[in-house]
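> here are the coordinates; sequence isn't available:
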């Protein structure tokens, strides 16, 4: 690390906002811990339509500001980095006050590409943090993949939430010395085992309600398994699949067995996780979902899909893995997990591998 005082400007769309205060709590946790060691400000990128709806809530402070950007659907997505770059440049007056020595871009495409475009003529080193979908989805599109390869190659360091993401970025042409794995941590003061040891009769899903999170397969699997368990199914989160998912629940006649909580504050999420008998995450693609690490820290076993970095963090002692988009196999895994005798202390011990202190030190070591 340089002897010069470090000042980081974090730029991302993944951050809590007034109208979605529970969004991306993992970034908030990391940034707050970084801010304890170096000066740090956050510039939140907000899609134009979302900003128009909530612009009166976007109150700028010394530590946080909001940059609205134009966004086109479909093929126009490859233009988004330029729109974001322009949005960042419009905040130059606020950025000048921060006098950043480094940029930290969280989300590979378009956010990190836009940051690297912005930083090109400013002699600002850029650190990049990638998560999962930002790599797994966008590398499937040739134009976006080309932009990522071209611009991410100029980053000082790229931190990946899993080894699988690290290997994918190396495979598209990025320097193996620039790309490294840096697992997220767990907020130990929030996520810990239930002190009484008592659990509720519930199977829990926590995350965005999206098709690609496997939420429909989960409801179908619960339909197959519900007669063999007295556990109910609970969803925490919100998203575009909510209404269709509730319709699927009604079609299966499961209205009395399935509860939708919507988005909840993180302390309530933690309470639900520690009291659940099982957490299920049947995603189609992932980096390393923080909710799995948080479940382990809470001593709660998991059932998840064998995708992305999930096999790196879920062991036979902490959960059961299945292939994605397989409701029958998912139902069998859920029933097997509910009847298995898990050792909570082993699950909790496994979670100690993932801590924010080490994550922060890895970031600072690359500055």
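Arrived safely, thanks for sending. Source: prediction; values computed, not measured.
> drop to CA atoms for contacts and neighbour counts, all remaining ones
Noted.
> hey, where'd the strands end up in the stretch 201-350 of the chain?
202-206, 232-236, 258-260, 278-281, 302-305, 319-322 (DSSP state E, counting those that start in this stretch).
> which helices and strands sit right next to the first one?
The criterion is 3 or more Cα pairs under 8 Å, 6 or more residues apart in numbering; DSSP states H and E, and the helices and strands that strand 202-206 contacts are strand 232-236, helix 266-275, strand 278-281.
> which of the ones you listed sits closest to residue 20?
helix 266-275 (12.2 Å; Cα to Cα).
> I'd like to know which elements the closest one is packed against.
strand 202-206, helix 290-297.
> closest one to residue 153 among those?
helix 290-297 (26.6 Å).
> identify the residues contacting that closest one?
Identification of contacts with helix 290-297 by Cα atoms under 8 Å, 6 or more residues apart in numbering yields 26, 184-188, 191-193, 206-207, 270, 273-274, 279, 301-302, 313-314, 318, 347-352, 354.
> where does residue 67 land in three-state SS?
What DSSP: H, G, I helix; E, B strand; the rest coil gives for residue 67 is strand.
> next, the contact list for it, please.
43, 44, 45, 46, 87, 88, 90, 91.
> same question for residue 237.
Counting by Cα under 8 Å, 6+ apart, residue 237 has contacts 206, 207, 208, 209, 260, 261, 262, 263, 264.
> turn those residues into a markdown table, including distance to residue 109 and neighbour count.
Output for those, formatted as a markdown table (distance: Cα to Cα, whole Å; neighbours: other Cα atoms under 10 Å):
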| residue | distance to residue 109 | neighbour count |
| --- | --- | --- |
| 206 | 24 | 23 |
| 207 | 21 | 20 |
| 208 | 19 | 20 |
| 209 | 21 | 23 |
| 260 | 31 | 15 |
| 261 | 31 | 13 |
| 262 | 27 | 16 |
| 263 | 25 | 20 |
| 264 | 27 | 16 |
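> then this one, side by side with the first:
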């Protein structure tokens, strides 16, 4: 089977970690016998003007490249930042159409596999209609959570879900939301993300701490994620301040990630007198991130909403217990008290959950075995079964 992947969420030469979970899934599919994968990952058109740093990088993305063995095409499409969102899907469709038509002739793909509901999957549905190709669409979490609440985008989301030949969700809670939007339940397959056991695995804690310069005698809480409001770092910092004020042991908080809230969080940390206890690590590559997981006593995620957060899977694969908010797909990952704990999204609950976890003796080997149990190869088999079904429509 020949599969054309379509998504703006895919690694490229300027953003190697962008949409890496989609790359992992489709690389695993490409490694199965009898399947060939190519990727169309459009990027916004922008002239090479360096003073616009956030947008300049798009001009530096290669038109075509190889990413971890996959051939990836990057056609350009017009987008107006922060305005005209209802037109994004059509602009994406028009920008990609020439490239996809050319691939239909040279590659003769059997199915379009799209990721992220809007504008990506919407544009893919239009491409499928233009070329008479079946289309599968995958929901990731933020796409459904965000766009289902926007009155102007919700009809486009419904159109995508009803016109696609099959829908894939990473968790049951997301499937329920899509069914509530009018998607027939039988049309939605739940296929959670997998884990790359060669990138995330249990390792010696002391050695990991030595590599990172983390004190060997500290109790370490780790949080990984974009520094944006909905991830809840501001609540975590406040909770951590209360823990430090009453602690009898030395506890540190390491925050990996970057984003628009970085300055706000820095000021909050200083105001609470936590400058020596909270470390902002910025963005780090996977080769270093695995050390942060293994150096930690506990992983924490305080999100307002999530699909299937890969950071939780990564932590568990390293044998590290997780305390996280009881929202959306998270309870489907942290299924038992042997893996960590689930809490409400408020400061007192964060404090209680973190304290309880730090005072618990955890079986790292059992947590790691659970975290490693769902490989990307297993995910690929589930995905291919859906793609085969729609390709024979």
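Thanks, I have the structure now. Every value quoted in this text rests on a predicted model; they were computed, and no experiment measured them.
> related to what we said a few turns ago, make JSON lines out of the helices and strands packed on strand 202-206 of the first structure and add distance to residue 129 of the first structure and mean neighbour count.
Below are these laid out as JSON lines (distance: least, Cα to Cα, whole Å; neighbours: other Cα atoms under 10 Å):
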{"stretch": "strand 232-236", "distance to residue 129 of the first structure": "26", "mean neighbour count": "20"}
{"stretch": "helix 266-275", "distance to residue 129 of the first structure": "22", "mean neighbour count": "21"}
{"stretch": "strand 278-281", "distance to residue 129 of the first structure": "23", "mean neighbour count": "26"}
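> SS state for residue 194 of the first structure?
Quick answer, by three-state DSSP: residue 194 of the first structure is coil.
> can you check residue 166 of the first structure too?
Per three-state DSSP, residue 166 of the first structure ends up helix.
> how about the equivalent of it over in the second structure: what's its closest non-neighbour residue?
For residue 166 of the first structure, the aligned residue in the second structure is residue 175 (criterion: TM-score structural alignment). Nearest non-adjacent residue to residue 175 of the second structure, counting by Cα to Cα, 6 or more residues apart in numbering: residue 169, 5.8 Å away.
> gap between that neighbour and residue 188 of the second structure?
With distances taken as Cα to Cα, to the nearest Å, residue 169 of the second structure is found 7 Å from residue 188 of the second structure.
> give me the common contacts of the two.
Common neighbours of residue 169 of the second structure and residue 188 (Cα under 8 Å, 6+ apart) are residue 175.
> which of the contacts of residue 67 of the first structure does the second structure keep?
Checking the contacts of residue 67 of the first structure against the second structure (both residues aligned by TM-score structural alignment, their matches' Cα atoms under 8 Å), the contacts still present are 43, 44, 45, 46, 87, 88, 91.
> next, the buried residues of stretch 211-229 of the first structure.
211-226 (16 or more other Cα atoms under 10 Å).
> among those, which are in helices?
In this view, those that belong to helices under DSSP state H are 215, 216, 217, 218, 219, 220, 221, 222, 223, 224, 225.
> TSV please, covering the residues you listed and showing distance to residue 105 of the first structure.
Output for those, formatted as TSV (distance: Cα to Cα, whole Å):
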residue	distance to residue 105 of the first structure
215	29
216	32
217	33
218	33
219	36
220	38
221	38
222	39
223	41
224	43
225	43
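> list the helices and strands the helix or strand hosting residue 87 of the first structure packs on?
For residue 87 of the first structure, the enclosing helix or strand under DSSP states H and E is helix 80-89. On a contact count with 3+ Cα pairs under 8 Å, 6+ apart, helix 80-89 of the first structure meets strand 64-69, helix 113-119.
> among the kept ones among the contacts of residue 67 of the first structure, who's most crowded?
residue 46 (25 neighbours; other Cα atoms under 10 Å).
> in three-state terms, label that residue for me.
strand.
> in the second structure, what residue corresponds to it?
That one, residue 46 of the first structure, aligns with residue 43 by TM-score structural alignment.
> and for the closest residue to its match other than its chain neighbours, the neighbour number?
Spatially, and ignoring its direct neighbours in sequence, residue 43 of the second structure is nearest to residue 76 (5.2 Å; Cα to Cα, 6+ apart). Residues lying near residue 76 of the second structure (other Cα under 10 Å) number 22.
> over to the one 10 residues further on?
Applying the criterion other Cα under 10 Å, we find 15 residues in the vicinity of residue 86 of the second structure.
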